[in-house]
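1. got a sequence here, can you build the structure:
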Amino acid sequence: MRSRTPAVPGPATVAAALLGLLLPLIAFVTPAHAAPPGFRITDGRLLESNGNDFVMRGVNHAHTWFPDRVSSLAHIKAKGANTVRVVLSSGDRWTRNDTADVANVVAQCKQNRLICVLEVHDTTGYGEQSGAATLSRAADYWISVQSALAGQEDYVLVNIGNEPYGNTGYTAWTADTKAAIQKLRTAGFRHTIMVDAPNWGQDWAFTMRDNAASVFAADPDANTIFSIHMYGVFDTAAEISDYLNRFVTAGLPIVVGEFGHNHSDGDPDEDTILAVTQQLGLGYLGWSWSGNGGGVEYLDMVTNFDPNQLTSWGQRLFNGANGIAATSQEATIYSSGGGDTTPPTAPGTPTASAVTSSSVTLNWAASSDANGVTGYDVVRVSGATETAATTTTGTSVTVTGLAPETSYTFAVYAHDAAGNRSQRSGTVTVTTSSGGPAVACAVAYRVANEWPGGFQGEIVIRNTGSSAVNGWTLRWTFPGSQRVSNLWGGTVTQSGSEVSVTSASYTATIAPAGSVALGFTATEGGTNPNPATFTLNGSGCSLT
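-> This is a model prediction of the structure:
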């Protein structure tokens, strides 16, 4: 969905430009590179990993604004679609879709035997639309959720950013698109990448058309497909046919990533769009399933997300001539060796051991899967962001490269041979040591007094080693909403549920077999469970 009506030339101006700009698309050379593991572009065609020609027949779904409507994917499939383009947000303009949500969208696409095109919408109209994000920012978002997409190359295409320029500054599209593609490839993405045209997706200035060959050649995987959005600029059969045929003649892949039957900027010729894409064997994705606003509610295919209430636009796209029901063919990955769409069970919550200043060993209970678990992805979790840490085929791994005296939260995913990914495990938080000698310690924690909304706690730290502790930092994580308001025996800091106490001058030294005591008062929100783990100078302490 476009967030505003673009200012575009009238049909006469566009027609003249189409006739006048007869610059041929330059020839390109496909870079030599190992074949992508899933979808790939060959001779201007989108192919599945088995070499089957795949033609998209589907719709757009506004997931980021309607995250509770994920059941729409099943309804879209039931109408005959083989592909769905899913709207996501990087958090720059709308609520960010985090890694877990992206993984769930992919899982739902696979369960409904749909190919998933994922797009970041925050780039819409950059240069003209206030607050719009750059393609580089969109690429950073994809890297931040990469763990949800790893191994999904047979099922997912990454559409870097929606309509990534308005009608201002759009000549920068070529360089910015190349840079974004290369940023993703450098980060390890092997997916087919989809790039939208500038000019609110409609490319009336032909920036994408005339630079597509060089953009394609800049992809080291030679695995980029171009997306044109057809609204009021494409209101005649000649304009539609000329634009699409130029790509086909040049051997460059093209898909109509959005189009409608009407729009505030003009009346697109949807019949020709459907007929020409069918004639040329090109994909199309209509806008959009439901939930449109801002005066373009007529672009809803169903009313109020109800699959039983097709609008006239929905009836035309799904059931009309050259429509989805008549022309869609399901991806063969769902029937030829890739039919397994059931993810493994979630791994057990990891436990931490052998914590040093730069590493930690994690162990977890194995996942199960009818066809076997092929490996595990360990991720670092920070708020809504996940960062890949390492992968392993076993249920134990040592994560290295950590910073001293830093807290890290880890979780684990399992995956199977078909690329299905489990739900995320529970998380474990670990604080690395200072790099000094290990400390042997025991901690006794008790609630000495409690009242509505608050309590008094006591902590006794015992040195169970043979050497004195001279200066210390004690850390723990409250499992509830407890927050320390006052503490004696040390200096306290608290960030969220994580508490850190450094010794006072009179508690700094703990002799072998000796102990020191702390006291504190805190607030609590109705429950007051005890912390499960304590570390002293980065070393885990036993509980007594």
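
2. every contact and neighbour count from this point should use C-alpha atoms.
-> OK.

3. contact partners for the residue nearest to residue 381 when sequence neighbours are not counted?
-> The spatial neighbour of residue 381 that comes closest, neighbours along the chain excluded (CA to CA, 6 or more residues apart in numbering), is residue 409 at 5.3 Å. Residue 409 is in contact with 380, 381, 382, 427, 428, 429, 430, counting by CA atoms under 8 Å, 6 or more residues apart in numbering.

4. distance of the second one from residue 389?
-> Separation of residue 381 from residue 389 (CA to CA, to the nearest Å) stands at 10 Å.

5. residues near residue 138, how many?
-> 26 (other CA atoms under 10 Å).

6. any idea which element it lies in?
-> When secondary structure is defined by DSSP states H and E, residue 138 falls within helix 135-144.

7. got the contact list for that helix?
-> In contact with helix 135-144 (CA under 8 Å, 6+ apart) are residues 90, 99, 120, 122-123, 160-161, 164, 176-177, 179-181, 183-184, 187, 385-387.

8. which ones among those map onto strands?
-> Among the contacts of helix 135-144, the ones falling in strands (DSSP state E) are 120, 385, 386, 387.

9. who wins on neighbours among these?
-> Taking other CA under 10 Å as the neighbour criterion, residue 120 ranks highest of the ones in strands among the contacts of helix 135-144 with 29 neighbours.

10. thought that one was touching residue 164?
-> No: using CA atoms under 8 Å, residue 120 is not in contact with residue 164, being 9.7 Å away.

11. in stretch 304-320, what's buried?
-> 305, 307, 310, 311, 313, 314, 316, 317, 318, 319 (16 or more other CA atoms under 10 Å).

12. the closest residue to residue 503 other than its chain neighbours and residue 483, how far apart?
-> Leaving out its chain neighbours, the residue that sits closest to residue 503 by CA to CA, 6+ apart is residue 490, at 4.5 Å. Plainly put, residue 490 is 16 Å away from residue 483 if you go by CA to CA.

13. what does residue 7 give?
-> According to CA to CA, residue 7 stands 54 Å off from residue 483.

14. tell me who's in contact with the residue most central in space within the chain.
-> For the chain, the residue sitting closest to the mean C-alpha position, by CA atoms, centre = their mean, is residue 145 at 3.9 Å. Residues near residue 145 by CA under 8 Å, 6+ apart: 98, 99, 102, 385, 386, 387.

15. try 7 Å this time
-> By CA atoms under 7 Å, 6 or more residues apart in numbering, residue 145 lies in contact with 98, 99, 386.

16. tell me the one of those residues nearest residue 475?
-> residue 386 (23.4 Å; CA to CA).

17. host element of the nearest residue to residue 323 once chain neighbours are set aside?
-> Leaving aside its sequence neighbours, residue 323 sits nearest to residue 317 (CA to CA, 6+ apart; 5.0 Å). Using DSSP H and E, residue 317 falls within helix 312-319.

18. here is a second sequence; please produce its structure as well for comparison:
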Amino acid sequence: MRKRLSVAGAALLTVLAAVFAFVQPAHAAAGFSVANGRLYDANGTQFVMRGVNHAHTWYPQQTSSFANVKALGANTVRVVLATGDRWAKNSAADVSNVISLCKANRLICVLEVHDTTGYGEQSGAITLDRAVDYWLSIASALNGQAKYVIVNIGNEPYGNQGYATWATDSANAIKRLRAGGLTHTVMVDAPNWGQDWSFTMRDNAATVFNADPAKNTVFSIHMYGVFDTAAEITDYLGRFRSAGLPIVVGEFGFNHSDGNPDEDTILSYSQANRIGWLGWSWSGNGGGVEYLDMATNFDPAQLTSWGQRIFNGANGIKATAREASVYSGTAPTPTTPTPPTPPPPPGGCTASYTIVNEWQGGFQGEVRVTAGSAAITGWTTRWTFTGGQTVSQSWNAALSSSGAAYTAGNVDYNGRLGAGASTSFGFIASWNGSNSAPAVTCTAS
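-> Below you'll find the model as predicted:
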């Protein structure tokens, strides 16, 4: 059962002072890593979370939930765990089983300790330091799993009181985890019941990031009643993007007891800026927020209106989720033969067009650009739709159009490709005639 206290709005404070520049991972790593404010998987491929929260610690028998959320298109699941201080402890063996369920279903596991929720205001809540004790006690389950697991130290640490030490406590917790041998990407939640109306996390994020010896920390904001306007959402997330600091929306809903979040802006802004998000929650809510269940009684055939919005709506999971590349090669062999890819020309580049997902009146497309026999420093693709298609948003490319003719060029981080190397960009579009795939040309620079 979830309990949240209402929080007051606050005026915007000063812009984050530090701007960081990092280099994208160039080769396979032991696990997830952070660079340029983005999250990359162990293959060096950017990963954008599109998933849901699952209350495993209160419903440990609901192991089918992992397969069910995957079948609906999710690429990530944030799993509620407990230390034994407030709720029954999830043992190392249980956590190992959770990780195996994630891997079997090709999901990325974000594991979070829930006992920290509302510390300083909620009776029984524990400190981040105590949460670290738990993580180190189950290190046997985590070791060797950094390709598939992100460690969210503690859920919503601090309520609306005593949160002034959030930065110091978060930094110390990260350093203890590193000293204890955990190499995983670490996620830290904001104070103020996760909503950071005081901007404590926003204004101290750079300091906390710098305190991580591995520079492998991601920040998580929870968006409920505090974030009820588009301006508040875009300003908060935008400041992290401008500062080059990685941010995800670790929880959000379409409604809440403390106000009505603007979920449409959360989804659209996150998609346009490649920011990860995890909706709250799959099923089993109590305490007056039962309306946040996405599935009734954990049944994927009984999606609620919230579940339909998250999985099947505009900018939802079905339209935007991409599976982590660390699972490539584990998917079943397609039953429909795929035409062979022509060999790359000497120099230059080629482009291929794929419809990733399609629904009535809309679809998600992807264009893959491949360098020829020589390295390139930039690329431009062009195509003309013939079925009345219109692109509404895109990512990983600079897109422009003139009528049905579209031009998409590289952005600063994906223009340089080695000989034979590939990159891709995607878009969401509508169609009102036929949705045939156009021919795409590629020009290298």
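
19. which residues in the stretch 351-500 of the first structure form strands?
-> Remark: strands assigned in the stretch 351-500 of the first structure by DSSP state E, counting those that start in this stretch are 351-353, 360-363, 373-382, 385-392, 396-399, 407-416, 428-431, 441-451, 454-463, 469-470, 473-477, 483-488, 490-495, 498-503.

20. same check on the stretch 201-350 of the second structure?
-> 217-223, 247-252, 276-279, 349-359.

21. in the first structure, what range does the first one match?
-> Using TM-score structural alignment, strand 217-223 of the second structure lines up with residues 224-230 of the first structure.

22. repeat that for the last one.
-> Strand 349-359 of the second structure corresponds to no residues in the first structure, going by TM-score structural alignment.

23. list the buried ones in that strand?
-> Buried residues in strand 349-359 of the second structure, counting neighbours by 16+ other CA under 10 Å, are found at 349, 350, 351, 352, 353, 356, 358.

24. what's that strand packed up against?
-> If contacts are counted by 3 or more CA pairs under 7 Å, 6 or more residues apart in numbering; DSSP states H and E, strand 349-359 of the second structure sits against strand 362-371, strand 441-444.

25. okay, now the counterpart of residue 328 of the first structure in the second structure: neighbour count?
-> Matched by TM-score structural alignment, residue 328 of the first structure corresponds to residue 321 in the second structure. Using other CA under 10 Å, residue 321 of the second structure has 23 neighbouring residues.

26. now residue 321 of the second structure, nearest residue through space, not along the chain?
-> Per CA to CA, 6+ apart, closest to residue 321 of the second structure is residue 50, 5.4 Å.

27. Serialize the contacts of residue 145 of the first structure to a markdown table and add fields for distance to residue 195 of the first structure.
-> Shown next, in a markdown table, are those (distance: CA to CA, whole Å):
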| residue | distance to residue 195 of the first structure |
| --- | --- |
| 98 | 22 |
| 99 | 22 |
| 386 | 25 |
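
28. which strand or helix spans the residue nearest to residue 112 of the first structure when sequence neighbours are not counted?
-> Spatially, and ignoring its direct neighbours in sequence, residue 112 of the first structure is nearest to residue 74 (5.7 Å; CA to CA, 6+ apart). In the assignment (DSSP H and E), residue 74 of the first structure maps to helix 72-78.

29. which bit of the second structure covers that helix?
-> Using TM-score structural alignment, the partner range for helix 72-78 of the first structure is residues 65-71.

30. mind listing the helices for the first structure?
-> Here the first structure has its helices, by DSSP state H, at 11-20, 72-78, 99-111, 135-144, 173-186, 207-217, 237-250, 270-280, 312-319, 324-327.

31. adding distance to residue 363 of the first structure, write these out as a markdown table.
-> Output for the helices of the first structure, formatted as a markdown table (distance: least, CA to CA, whole Å):
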| stretch | distance to residue 363 of the first structure |
| --- | --- |
| helix 11-20 | 62 |
| helix 72-78 | 36 |
| helix 99-111 | 21 |
| helix 135-144 | 24 |
| helix 173-186 | 30 |
| helix 207-217 | 43 |
| helix 237-250 | 52 |
| helix 270-280 | 52 |
| helix 312-319 | 50 |
| helix 324-327 | 48 |
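
32. who wins for proximity to residue 446 of the first structure among these?
-> Residue 446 of the first structure lies closest to helix 99-111 among the helices of the first structure, at 36.1 Å (CA to CA).

33. equivalent range in the second structure for that closest one?
-> Taking TM-score structural alignment, helix 99-111 of the first structure hits residues 92-104 over in the second structure.

34. what separates that stretch from the chain centre, distance-wise?
-> Put simply, stretch 92-104 of the second structure sits 20 Å off its chain's centre (CA atoms, centre = their mean, to the nearest Å).

35. please apply the same query to stretch 109-118 of the second structure.
-> For stretch 109-118 of the second structure, the distance to the chain centre is 16 Å (CA atoms, centre = their mean).

36. now what about that stretch, what contacts it?
-> Defining contact as CA under 7 Å, 6+ apart, one finds that stretch 109-118 of the second structure is touched by 76-83, 85-86, 99, 102, 125-128, 131, 148-159, 193.

37. repeat that for 6 Å
-> With contact meaning CA atoms under 6 Å, 6 or more residues apart in numbering, stretch 109-118 of the second structure is reached by 77-82, 86, 125-127, 149-159, 193.

38. weed out the non-buried ones from those.
-> 77-82, 125-127, 149-159, 193.

39. how far away is the aligned partner of residue 138 of the second structure in the first structure from residue 103 of the first structure?
-> In the first structure, the residue matched to residue 138 of the second structure (TM-score structural alignment) is residue 145. Distance of residue 145 of the first structure to residue 103 of the first structure, given as CA to CA: 9 Å.

40. and what of residue 294 of the first structure?
-> Going from residue 294 of the first structure to residue 103 of the first structure by CA to CA gives 30 Å.

41. ok, those two, which is more surrounded?
-> residue 103 (24 against 10).

42. flag every buried residue along stretch 159-168 of the second structure.
-> 159, 160, 163, 166, 167.
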